[in-house]
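Enquirer: let me see the structure of the following:
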Amino acid sequence: MLGNVDTRPLNLVVPLKQARALHRHLGMETCGDLLRHYPRKYLHYGSGGALEGTSEGDTISVIGDIVSARSNPKAAKPMHIITVFDGTATIEATFFGSRYAAGVLTEGRRVMLTGKLGYYRGAPQLKHPDFVLLDGSAEATGALRQLAHFGKIDDILAGREWLPMYPATSKVSTWTIMGAVHAVLSTLPRIEEPLGATPIGFCSLDLAIRGVHAPPPEGPGRALARLKYEEASGVALVMAVRRAEQAQRVTTALPHVRGGDMDTLLNRLPYTLTDGQSLVLGEISADLSRPRPMSRLLQGEVGSGKTIVSLVAMLQAIDNGAQCALLAPTEVLVAQHARSLQETTMRAGLPTRIVALTGSMSAGRRQEALLSIVSGEADIVVGTHALLQEAVEFFRLGLVIVDEQHRFGVEQRDALRAKSPDAPPHMLVMTATPIPRTMAITVFGDLEISTLKELPGGRKPIQSSLVPEFKPRWVARAWEKIREEAAAGRQAYIVCPRIDGPGGVTETAEALADTEFEDLSVGVLHGRLPAEEKDAVMADFSAGGIDVLVSTTVIEVGVDVPNATVMMVRESEHFGVSQLHQLRGRVGRGGNASLCLFHTRAEPGTPAFERVSQVAATSDGFELAELDLKARQEGDILGAAQSGNRRTLRLINLVADYDIVRRAYDDAEEFVARFPAQAADAARELVTTVPEEWEYLDKT
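Expert: A predicted model of the protein is given here:
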């Protein structure tokens, strides 16, 4: 969030014992930390919904009217039973041996109950819940008495139609947080607008902070909208400042050289580029021709032809005497890229020198590679993280390409930029994981974005089928299909979620070699194999020496074997939506009809089964990206687990809040243009205040 809402130490406003608990268990030090701990939901008197999304055993809170009350004082253990109507449902609460409850919980009173949800003959019930009377007396029991640490319960609950329920722990209850927030808000001076004026169409930040914790009768909607806008504005301002700074940088222009190697390759390709590839190449070529460093993201469907686009771009740089670096996430992918690029340039009759650099190379080979890089002899250097080491020096680095950018963070990109400090290199980052539109402007707001959707000519859509373990005949047919493809001279992948143990690569390969595929050549590939062995296995598979390759997700990205026409992903419920789509893209890379089989042990009706079913039913990566985002929500994508209590985005839903995010980005662009110095100061304060959040944001 822009600005500091309240920097007062929490222990100066909240009782010391409670302040210590908030610090120890929720990491809160200042009043601002507490005010940014937003409610997870609200109880609204008369609107019901207490049971929505709950399961038996959950602790719930219910606000409603007591519509009936009865006691059994003569029983061995006297009981008092009330029925509460919350606006949509009735819930029964039973109190044992409590004369106090029997005396005050009478028909017609308004009450809030908090307890563990149970069911009896299908009807919801609470046994001996804590309660607080909400009709003026505000008498409370149990955990609800914690409110009294922060003042009179009457004062804290007075006039509230909406009660906030906070993310809590076993040591710090929602009532402790509510009471502490009440104490802070009671002494909070008016909050100033961080950028000077209230954005048009939104309430003030002061009203928003107060209204999200103590909503007015109409509810927290306006407050939440402003706070979502504020969160988006923080990210948007940083991205807008980055874009403005990039626009001021000067580098060496690498224009199109007519008749150069780039033109030669394009003229000698054995196929025609798609319209989408030609359009994207035009955008990249124009960027390279300017004396401002290119910062572009190329997102493309699996198999859409990003590699050839990147090679053409690199040849434009080489035509200008520059070197290129291609950063890839795995050694398998580095070896394949180097081999593929060399074959393509050789077929076109080009003298392009391509060098691979990985961490596992022998000292002699590494020294030879480093010498060719620093001397300028190497035109294209393909490498893993080994490229980032200080020992790697370029003669004239002009273009950096980052493949599968989600595997790398901004610090890796900056490390490569630093290889050419006098003239920052142009930067192209690529991903085969389509990015939802809100993510595109939130996380990649400092990059221009190009998109490839269509598949090159000759590529046939990949058929996908679900293979549930509970249908053994389907599983048997899947193995039979793989044997049929092998008999036709094709090859297959079998992807496992682990290396060892039941269902792992090792055990699966051994079992299949002895049973289903005893007449076929079965290979094994996983991350623990030595680099030389991995390269040898992939080379053998590419050459057709292996019929069935049993692998982990080491083949997830970039691996290109056109003869592979069928894949089975074992226990596919253990993989994410985007990962399954990436894996599927390893087949169908030739002109043959291809099939991806998603095996699953998940039960029908479970979220895991539904997720795999949706992937099998949909081949559109952009549609799946939206589905993935909706399923995981922004917490996983933007690093809720990584950033702890100081997470950057707490309220924004990256599926539903596109309009708010778009508005924040447009406003940030205008603000940076009008007040560049103030914008730069605000952005700098944001990044230095929450560095761990921004680091994760950049990596995601």
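Enquirer: hey, let's count contacts and neighbours off CA atoms from now on
Expert: Fine.
Enquirer: can you map out the helices along the stretch 451-600 of the chain?
Expert: For the stretch 451-600 of the chain, the helices defined by DSSP state H, counting those that start in this stretch occupy 472-487, 505-514, 531-542, 577-584.
Enquirer: one more, so I can put them side by side:
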Amino acid sequence: MPATKTSTSTPSPPPPSSAAKNIDGKLAKLGLRTDMDRVLHLPMRYEDETEVVTIREACLRGGHVSQVEGVVVKNEISYKPRRQLLVSIADETSDIQLRFMNFYGSQVKQLAEGTRVRARAEVRHGFLGAEMVHPNYKVINEGAPLPTSLTPVYPSGEGLSQTVLRRVIADAMKRVDWQDTVPQAVRTRLNLAEFQPAVRLLHYPPPDVDTHALVERSHPAWTRVKFDELLAQQLSLKSAQQARREKGAPVLAAVGSLSRDFLAALPFKLTRAQARVVDEIRADLGEGYPMQRLLQGDVGSGKTVVAALAAAQAIDSGYQAALMAPTEILAEQHFRKIAAWMEPLGVKVAWLTGSLKKKDKVAASELVESGAANLVIGTHALIQNTVQFAKLGLVLVDEQHRFGVGQRLTLRNKGSDGLVPHQLMMSATPIPRTLAMTYYADLEVSVIDELPPGRTPIVTRAIDQNRRDEVIERVHAAAQEGRQVYWVCPLIEESEALQLQTATDTYETLAASLPDLVVGLVHGRMKPAEKQVIMDAFTAGEVHVLVATTVIEVGVDVPNASLMVIEHAERFGLSQLHQLRGRVGRGSAASVCLLLYQSPLGPVAKQRLMTMRETTDGFEIARRDLEIRGPGEFLGARQSGEAMLRFANLETDGWIVDQARDVAAWLLGSDRPEAEAIVEAHLARWLGGREEFLKV
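Expert: Next comes the predicted model:
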């Protein structure tokens, strides 16, 4: 009988318990899936549990947070004035009451008389003497050692206590690979702390640490973490840029008869800034890899004509171009303007939106698919599966931050012959330099930093709602002088929660107050055809006052409109206020923007209105907007919440962005074999599975 073979393999670890799986699921909701994710889940603040003072000393310090230790001498549930647990502890100097308004039955048993407790909270002097309300506490044995470092307090989620987070993070720190992914030469040159000591200090800072630097995140340990985070982002975006350059794109080098005839037919001359940007785009379109360029320009700087010239170059080169805008009003504005320029030159411009009747959609799609349409302009309808292009060479995306990454990718993926179309993204929301360097490091950026001549400066005033009647009189006077007026409201229908004046109510009020004027109304719930009738009448001068929601935020161009009233201006963001204001000041008449606000104003609203009064410079407004609300809203759906910076602050850490950008360029440009391994290790540590999202 053959001998039985003895297995020498290592036994498999036991499967995780249901409790462990439950904790893992809750950690995953916080984005903490790997050990390194958990190690990089850094504290938001700290508690000092390294010192115990006597109860007497804590009482003398009243109003400060103190940690005391004593034995429970009394434990009772009181019902006056409400149900609460009252626990008295005493040491050799005095006693103090611990009061819990919300408590469990287990706590009553846990804090039984004779139990030794450490409690930490602010000491208050109430009707019954010194007390701590809902203190942090631990049941301990006599002589239990004190912590030797500050106690971290972590960002948490539902069902995750600080105790669990501290244990999970401590366990993860035993397992991770601590190898430093930043080369020694870089650390020395930039005076950076080493990775492991820096992270350990942030989790377990010693009692003598510079607490102010720790809280303000200016400590060298924080600088190292911020640098690593920014380096990962720069490496990812720049790697994506390099990867795109390896893809093939149609070469749109021809600047032929259409481009020349188009320029010659324009009733104005390009500004120096427009001409410079056109040259930058033309050079990109002539390359065999996809252009990925962001065109920035303030409201009214003339981005549309630059986009049209790019489209003309694509058409001259035998390809189609597509322009996608986020709203029908904006898309139609582009269509009317560009079609008026191009159709007399023999270009077929197709119009495609979701509101078209089925037969019109089919007809437009056939024009695009057959190649009969050289240029197609529309909304999200352009990215539907039913829309196929014969030979798409250029994608133009207006107000790009209002589209999701997936939407822009879908349009870009409609190229043919395995080639990726060039892409030009436009934004009238100027992006501050540091933000552009950080979140748009994978893009080339062109800036139109000059307004066309003849634009009049806009005077901005903030006016309390109580002076509404005066504003209506001013509207009447402006209309009698032959000028037109926008009156913008933030909501369409009544909301009791916000109690805002609505567009429909305002329309009725103004129509009644100004019987000799024609008052129109447009809002987002009207059918496109209805909206267009009103907009056409306003453009033709037949409507004196246009009451509107923010559907007129971008793209509307009526030079005769020189007065704008923005209702409840305190409810709008800075960028939106600036966009709205840009609808006036487009003609030769002096223009005014009146910001009607409801008192009292909060501090953020005050800042916004003050900024609007002080400047019309879109780049300065964007800089202040970044200060007020951070980078999130500038980026729209470009990044996921996970990909946002967690530690670096773009307002205060711009110098670290510069360093990270230079090191990323050095690593990616290096031909040393170890450079590639360094890049991979750093990206794996900081981005893990999230890296792919940055690459789009």
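Enquirer: related to what we said a few turns ago, mind giving me CSV with the helices of the stretch 451-600 of structure 1 and columns for mean neighbour count and distance to residue 82 of structure 1?
Expert: As requested, the helices of the stretch 451-600 of structure 1 are arranged in CSV below (neighbours: other CA atoms under 10 Å; distance: least, CA to CA, whole Å):
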stretch, mean neighbour count, distance to residue 82 of structure 1
helix 472-487, 16, 52
helix 505-514, 17, 58
helix 531-542, 18, 69
helix 577-584, 22, 47
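Enquirer: so which of the ones you listed comes closest to residue 367 of structure 1?
Expert: Closest of the helices of the stretch 451-600 of structure 1 to residue 367 of structure 1 is helix 531-542, at 17.7 Å (criterion: CA to CA).
Enquirer: residue in structure 1 matching residue 574 of structure 2?
Expert: Aligned by TM-score structural alignment, residue 574 of structure 2 pairs with residue 577 of structure 1.
Enquirer: the closest residue to that match other than its chain neighbours: what's it in contact with?
Expert: Nearest residue to residue 577 of structure 1, sequence neighbours excluded (CA to CA, 6 or more residues apart in numbering): residue 628, at 5.7 Å. Counting by CA atoms under 8 Å, 6 or more residues apart in numbering, residue 628 of structure 1 touches 576, 577, 578.
Enquirer: for the strand ranked longest in structure 1, which helices and strands make contact with it?
Expert: Criterion DSSP state E: the longest strand present in structure 1 is strand 59-72. When contacts are defined as 3 or more CA pairs under 8 Å, 6 or more residues apart in numbering; DSSP states H and E, strand 59-72 of structure 1 packs onto strand 41-44, strand 79-85, strand 110-120.
Enquirer: between these, which one is closest to residue 689 of structure 1.
Expert: Comparison of these against residue 689 of structure 1 by CA to CA identifies strand 41-44 as nearest, at 27.7 Å.
Enquirer: packing partners for that closest one?
Expert: If contacts are counted by 3+ CA pairs under 8 Å, 6+ apart, strand 41-44 of structure 1 sits against strand 59-72, strand 162-165.
Enquirer: now do the buried residues in the shortest one.
Expert: It stands for strand 162-165 of structure 1. For strand 162-165 of structure 1, the neighbour count (16 or more other CA atoms under 10 Å) marks 162, 163, 164, 165 as buried.
Enquirer: helix, strand, or coil at the closest residue to residue 283 of structure 1 other than its chain neighbours?
Expert: In space, and not counting its chain neighbours, residue 283 of structure 1 is closest to residue 450: 7.9 Å by CA to CA, 6+ apart. For residue 450 of structure 1, the assignment made with DSSP: H, G, I helix; E, B strand; the rest coil gives strand.
Enquirer: so what corresponds to residue 450 of structure 1 in structure 2?
Expert: Using TM-score structural alignment, the partner of residue 450 of structure 1 in structure 2 is residue 446.
Enquirer: any idea how many residues pack against residue 42 of structure 1?
Expert: Using other CA atoms under 10 Å, residue 42 of structure 1 is surrounded by 20 other residues.
Enquirer: quick one, what contacts it?
Expert: Counting by CA under 8 Å, 6+ apart, the residues that residue 42 of structure 1 touches are 162, 163, 164, 165.
Enquirer: quick one: the helices and strands packed on strand 41-44 of structure 1 as a markdown table, columns for distance to residue 589 of structure 1 too.
Expert: Formatted as a markdown table, these follow (distance: least, CA to CA, whole Å):
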| stretch | distance to residue 589 of structure 1 |
| --- | --- |
| strand 59-72 | 52 |
| strand 162-165 | 52 |
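Enquirer: helix, strand or coil for residue 31 of structure 2?
Expert: Following three-state DSSP, we place residue 31 of structure 2 in the coil state.
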